[in-house]
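K.L.:
Next come a sequence and a model predicted from it.
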Amino acid sequence: MAWDWQVFCKETTTGEVIAGCFGKGGDQTYLNWILSAWGWTLTVALCALVVALVAGLVIGTLRTLQDSPWLVRLANVWVELFRNIPLLVQVFLWYFVLPAIFPVMKDTPSVLLVILALGFFTSARVAEQVRSGIQALPRGQRYAGMALGFSTTQTYRYVLLPMALRIVIPPLTSESMNIVKNSSVAFAVSVAELTFFARQSGEETSQPVQMYLAVTLLYAVSAFAINRIMAWVEKRSRVPGFVAAGGMGEGH
């Protein structure tokens, strides 16, 4: 097998090698293309992560409301629905089925539909982690908020959620890394992200090994960067005196 790493310096339409590997004007090399695809991968992943964190925080909190069983049931339905349907199927539902039911969605960009599908899929997992984090806190914290005259909303806002979010950072790190990898499903609806690039460029150049190796490296770099960022966030937000033991421990 011939290993032609110079393939990234070739122009995508003519196949001519371009000095410097970056196209000029209307020219585009495979290096330009893979960097653009990497940008789309990160865009999809980061936007979906924002959707997942917001929806997951709300749903996870609702699952712990002891005085509102109907809200708990609705939140449980959300989690079970999005957690038990394969991600690729959800992407196809958003792309093919929902626009057929709601014609107003027909002009929605495919990248937005993928972001929503991936975000809601991940939100079910984030919700479970938020619920576990809240329920792992000592009951005395909830009672302390009530004793201070806080409403339920204020107790969650000022007492429970600040602690719970700190102690669920490690599992959220895994979800943040997974969402980058799961963004590869976007290729199924022709979003020009890394997996789409690897498939198309591999066929065009007859050099799939180099293309997939390069894409694999960029996925690994992305996941490692997220891991380091989340590790820094965890270190900066760690609660002094709070020790995790068998899950979560009480503060001193």
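P.N.:
Thanks, I have it.
K.L.:
C-alpha only now, for contacts and for neighbours.
P.N.:
Fine.
K.L.:
what's the helix or strand for residue 42?
P.N.:
According to DSSP states H and E, residue 42 maps onto helix 30-62.
K.L.:
Check residue 178 too.
P.N.:
Counting by DSSP H and E, residue 178 is found in helix 169-182.
K.L.:
How much space separates residue 101 from residue 116?
P.N.:
Distance of residue 101 to residue 116, computed by Cα to Cα, to the nearest Å: 17 Å.
K.L.:
Counting neighbours, go ahead and name the busier of the two.
P.N.:
Comparing residue 101 with residue 116 by other Cα atoms under 10 Å, the one with more neighbours is residue 116, at 21 against 10.
K.L.:
what's the nearest residue to that one if we skip its chain neighbours?
P.N.:
residue 48 (6.5 Å; Cα to Cα, 6 or more residues apart in numbering).
K.L.:
any idea how far the one you found lies from residue 72?
P.N.:
24 Å.
K.L.:
In terms of neighbours, single out the busier of these two.
P.N.:
More crowded of residue 48 and residue 72, by other Cα under 10 Å: residue 48, with 27 against 19.
K.L.:
Go ahead and list the helix or strand containing the closest residue to residue 182 other than its chain neighbours.
P.N.:
Leaving aside its chain neighbours, residue 182 sits nearest to residue 118 (7.6 Å; criterion: Cα to Cα, 6+ apart). Assigned by DSSP H and E, residue 118 belongs to helix 110-136.
K.L.:
tell me the angle of that helix relative to helix 169-182?
P.N.:
On the basis of axes from the mean of the first three to the mean of the last three Cα atoms, to 10 degrees, helix 110-136 is oriented at 160 degrees to helix 169-182.
K.L.:
on contacts alone, who are the packing partners of helix 110-136?
P.N.:
Counting by 3 or more Cα pairs under 8 Å, 6 or more residues apart in numbering; DSSP states H and E, the packing neighbours recorded for helix 110-136 are helix 30-62, helix 69-84, helix 87-92, helix 161-167, helix 169-182.
K.L.:
before we go on, here's another structure to hold up against the first:
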Amino acid sequence: MNRKRQMVISLSAALLSGLLVYGVYLLQLRHIRLEETEEIVVPRQFVPAGTILDKGMLTVASIPRGSLDQDMIRRVEDAEGMQTFAPLGGGEPLLGWKISRFPLLPREGEATFQIPREYVKSVSNGLRAGDWASVFVSSELGPSRRLYPEPVVVAAVKTAANMELENPDRSGLQSLVEGDEEQLYASRRDANGSIDSVNLNLTEAQWLALDSACKDGSAKLIIAFEASAFSPNGKEAGQ
């Protein structure tokens, strides 16, 4: 009887010891896996260019540490409130160059160009700084065409007196002097007035294409809201 009890005790001890070893193994394996992966921010689903991101659009995913890129966003809080410069695929890593908090400013490789008045045939009513615009060429020598395959950012809209269209209660110049970029952006978005000229954020190649198309006077630009893009207030452009 004692021998049977000892055998039961021995088997129980061996079983418990095995379970303990297996549990330690699982913990070590989990720790190793955590060390080998990193969490990054990804969109839950497709996000169009020009969309203001909120927490509900984003989640985190784990990727191998070796695949981590320095430009990948690591925290949802760092992307919330940003505007997308390019479409985002669901589940793809969110990269810093695709988003910006102040889309009025030119991105890397871009500059802000004031489009000469003689180059412009028409501008959509209500176009405002921060909107996405499509640029078309209306030519006397050939068919009209879209100048760029992608929309461009409107950096500023100005009156006939070359004054910035902005909120009269707080000028952009005051915000600029105070270093308040958020208020500068807001004052330009709240602008209301008659548009005489438009500033666009363009790459060197985009500006050269625009200048080449219009400098001989045979073609003029039509600057329109981009229907598939979104303005910074989260609504579709033109609404």
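P.N.:
Thanks, I have the structure now. On a predicted model such as this, the values are computed, not experimentally measured, just so you know.
K.L.:
Fetch the TM-score of the aligned pair.
P.N.:
TM-score of the superposed chains, computed with TM-score structural alignment, normalised by the length of the second structure, equals 0.26; 117 aligned residues with a Cα RMSD of 6.5 Å.
K.L.:
Deepest in the core, which of the helices and strands packed on helix 110-136 of the first structure is it.
P.N.:
helix 30-62 (a mean of 21; mean count of other Cα atoms under 10 Å).
K.L.:
And the longest helix along the second structure, what's buried?
P.N.:
Ordering each helix of the second structure by length in residues (DSSP state H) puts helix 2-36 first. Residues of helix 2-36 of the second structure include none that count as buried (16 or more other Cα atoms under 10 Å).
K.L.:
and the next element down the chain from that helix?
P.N.:
Following helix 2-36 of the second structure toward the C-terminus (DSSP H and E): strand 37-43.
K.L.:
tell me what that following strand is packed against?
P.N.:
strand 58-64.
K.L.:
Which strands or helices does the helix or strand just after the strand it packs on pack on?
P.N.:
Once the chain leaves strand 58-64 of the second structure, the next helix or strand it forms, by DSSP H and E, is helix 76-79. Here helix 76-79 of the second structure touches strand 58-64, going by 3+ Cα pairs under 8 Å, 6+ apart.
K.L.:
quick one: buried residues of the strand it packs on?
P.N.:
58-61.
K.L.:
Repeat that for stretch 199-214 of the second structure.
P.N.:
Neighbour-count burial for stretch 199-214 of the second structure [16+ other Cα under 10 Å]: 199-203, 207, 210, 213-214.
K.L.:
who's in contact with residue 120 of the second structure?
P.N.:
Contact partners of residue 120 of the second structure, counting by Cα atoms under 8 Å, 6 or more residues apart in numbering, are 220-223.
K.L.:
and with 6 Å instead?
P.N.:
Neighbouring residues of residue 120 of the second structure by Cα atoms under 6 Å, 6 or more residues apart in numbering: 220-221.
K.L.:
Equivalent analysis for residue 225 of the second structure, please.
P.N.:
Contacts of residue 225 of the second structure by Cα under 6 Å, 6+ apart are residue 133.
K.L.:
roughly how far apart are it and residue 136 of the second structure?
P.N.:
11 Å.
K.L.:
how many other residues sit next to residue 152 of the second structure?
P.N.:
So residue 152 of the second structure, with other Cα under 10 Å, has 22 neighbours.
K.L.:
wait, residue 64 of the second structure sits on residue 37?
P.N.:
Yes. Counting by Cα atoms under 6 Å, residue 37 is a contact partner of residue 64 of the second structure at 4.3 Å.
K.L.:
Surely residue 199 of the first structure is within a strand?
P.N.:
No. Counting by DSSP: H, G, I helix; E, B strand; the rest coil, residue 199 of the first structure is not part of a strand but helix.
K.L.:
Can you get me a residue count around it?
P.N.:
14.
K.L.:
quick one: the spatially closest residue to it that is not a sequence neighbour from residue 176 of the first structure, how far?
P.N.:
Leaving aside its sequence neighbours, residue 199 of the first structure sits nearest to residue 208 (Cα to Cα, 6+ apart; 7.5 Å). Look at residue 208 of the first structure and residue 176 of the first structure: by Cα to Cα, they are 28 Å apart.
K.L.:
Equivalent analysis for residue 202 of the first structure, please.
P.N.:
28 Å.
K.L.:
Strands along the second structure, start to end?
P.N.:
Per DSSP state E, the second structure carries strands over the ranges 37-43, 58-64, 83-84, 99-100, 110-114, 120-123, 132-139, 145-146, 152-158, 197-203, 219-225.
K.L.:
Save those strands as JSON lines, and put in distance to residue 16 of the second structure too.
P.N.:
JSON lines is the format used below for the strands of the second structure (distance: least, Cα to Cα, whole Å):
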{"stretch": "strand 37-43", "distance to residue 16 of the second structure": "32"}
{"stretch": "strand 58-64", "distance to residue 16 of the second structure": "34"}
{"stretch": "strand 83-84", "distance to residue 16 of the second structure": "55"}
{"stretch": "strand 99-100", "distance to residue 16 of the second structure": "54"}
{"stretch": "strand 110-114", "distance to residue 16 of the second structure": "66"}
{"stretch": "strand 120-123", "distance to residue 16 of the second structure": "78"}
{"stretch": "strand 132-139", "distance to residue 16 of the second structure": "66"}
{"stretch": "strand 145-146", "distance to residue 16 of the second structure": "74"}
{"stretch": "strand 152-158", "distance to residue 16 of the second structure": "66"}
{"stretch": "strand 197-203", "distance to residue 16 of the second structure": "68"}
{"stretch": "strand 219-225", "distance to residue 16 of the second structure": "70"}
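K.L.:
Out of these, flag the one nearest residue 22 of the second structure.
P.N.:
strand 37-43 (22.6 Å; Cα to Cα).
K.L.:
tell me the angle that closest one makes with strand 58-64.
P.N.:
150 degrees.
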